[in-house]
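Engineer: got a predicted model here, sequence first, then my questions.
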Amino acid sequence: MKLYYAETLSPRKTCALAQYLGLPIDYAFVDLRRGEHTRPDYLAINPNGKVPCLVDGEKVIWEADAIMCHLAQRAESPLWPRGAQQQIDVVRWFSWNSQHLLRHAGALYFEYLIKPWAGLGEPDASKVAEAQGFFRKHAAVLDQHLKGRKWLLGDDLSLADFSVGISLPYAKNAAMPLEEFPEVVRWHDQLNAIDAWRDPFPARQERAAANA
């Protein structure tokens, strides 16, 4: 298997899961700054020009949540539940996150982390305020759901946790008001106890040199 990734939000959850499962994967870093995601050879793999993307033999899978399902199935991991109702619950949280929490957390991530990285100027105060308002709205739903539950589906860690939590490692640097939601903080602290969650990306020469 070959996983194309960048050190950004969506690839982070696929890399974290792959590291957690200990799967034998060839990691291929896609340098977004150099536009490698727009090159013809990459577009031949993923015509969307996005990361992550997984190549497993003849199978090519786009979209981070779908990649996570495939990896869990390959590993025969209970992170992708066996029961149909629990599978529906995982998909429900995938959808909820993409349409609600991640949508607005991602806007803050863009304003505070991507714009400086890409040289696009300072955060837009009006967009920040709007995104923080929606973040609070949806984080409140998550906070209420987590009361009395260890993980999103109950007692057991699942792909839903890997998906929904993915913006939270950036909460402080992206001005997400995470601290207002104690159940979400408690839940994310549990994720942070997982080595692969804290340090999901494989080593690269550039990173190794920077840390030397």
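Structural biologist: Looks like it came in fine.
Engineer: going forward, measure contacts between C-alpha atoms and count neighbours the same way
Structural biologist: Noted.
Engineer: just checking, Tyr27 is part of a strand?
Structural biologist: Yes: membership of Tyr27 in a strand is supported by DSSP: H, G, I helix; E, B strand; the rest coil.
Engineer: ok, it touching Tyr4?
Structural biologist: Yes: using Cα atoms under 8 Å, Tyr27 is in contact with Tyr4, at 6.1 Å.
Engineer: who has more neighbours, these two?
Structural biologist: Using other Cα atoms under 10 Å, the more surrounded residue of Tyr27 and Tyr4 is Tyr4, with 24 against 18.
Engineer: from the chain's centroid, how far away is stretch 52-67?
Structural biologist: Relative to its parent chain, stretch 52-67 has a centroid offset of 15 Å by Cα atoms, centre = their mean, to the nearest Å.
Engineer: cool, stretch 99-107 as well?
Structural biologist: From the chain centre to the centre of stretch 99-107 is a distance of 11 Å (Cα atoms, centre = their mean).
Engineer: presented hereafter is structure B, for comparison with structure A:
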Amino acid sequence: MKLFYCETLNPRKACAAARFLNADVEFVRIDLGRGEQKAAEFLALNPNGKVPVLQDGEKTLWEANAIMCRLSDIVGADFWPHDERQIDVMRWLSWDANHFTRYGAELWFEKEIKPLFGQAPDRKVVEDAENNLRLYARVLNDHLAERRYVVAESVSVADFALAAALPYAASSQLPLDEFGHIMQWHDRLNELEAWREPFPVSDR
């Protein structure tokens, strides 16, 4: 299997999952700066022109959350559960994409990516994202008050999805310091080497 990635938020989840699950994947870095994601060869794998992409023989799969679930199934892990927990995991994946990481990713893009291209952050976008991130962080923080992980007692795809922007919390100035349960939960994830160091070191 090949996992096409770059060092951005969504590929980070897929790479971390591959390492956490000890999946037998070959990491293939796509250089976004050189436009490799727009090449015909890559578009044949993902017509969206985005990473990550999982190639398994003749089959290809894109979207990071789906890739995490697929990798879990391939190795026979419980990371993507197949019991009553599955619906709850799906709920948090949907909520995250529309609320929590949506606004965390906006701040990451405004404060870290745009300056790389000589662009200033849009203050209105930043203010709106900060307000919404605080709003939804309170929901997640309250949920984690008496839990070690988002669903049940073990780490799952829901944790990796919801935590996608947190490794960039300091550099992106995410307004999360007041949410102690979120910080403690992410500290637990950081105990996992796969989460701390998801990308192949040689490609950095």
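Structural biologist: On my side now, so go ahead. Predicted model only: the values in this text are computed from it and were never measured.
Engineer: tell me the SS of Arg138 of the second structure?
Structural biologist: Assigned by three-state DSSP, the conformation of Arg138 of the second structure is helix.
Engineer: what about it, neighbour count?
Structural biologist: Neighbour tally, Arg138 of the second structure, other Cα under 10 Å: 17.
Engineer: tell me how far the counterpart of it in the first structure lies from Glu58 of the first structure.
Structural biologist: Structural alignment (TM-score structural alignment) places Arg138 of the second structure against Ala140 in the first structure. Going from Ala140 of the first structure to Glu58 of the first structure by Cα to Cα, to the nearest Å gives 42 Å.
Engineer: for the closest residue to Leu21 of the first structure other than its chain neighbours, grab the count of nearby residues.
Structural biologist: Excluding the flanking residues, the one nearest Leu21 of the first structure by Cα to Cα, 6 or more residues apart in numbering is Ala75, at 6.9 Å. Neighbours of Ala75 of the first structure under the rule other Cα under 10 Å: 15.
Engineer: also Arg19 of the second structure?
Structural biologist: 19.
Engineer: does it touch Pro198 like I think?
Structural biologist: Yes: using Cα under 8 Å, Arg19 of the second structure makes contact with Pro198 at a distance of 6.6 Å.
Engineer: mind checking which helix or strand Val128 of the first structure is in?
Structural biologist: Per DSSP states H and E, Val128 of the first structure falls inside helix 125-146.
Engineer: so what does the residue nearest to Leu21 of the first structure match up with in the second structure?
Structural biologist: For Ala75 of the first structure, the residue aligned by TM-score structural alignment is Val75.
Engineer: distance of its match from His82 of the second structure?
Structural biologist: Applying Cα to Cα, the value for Val75 of the second structure to His82 of the second structure is 14 Å.
Engineer: related to what we said a few turns ago, residues contacting the match of Arg138 of the second structure?
Structural biologist: Phe181 (Cα atoms under 8 Å, 6 or more residues apart in numbering).
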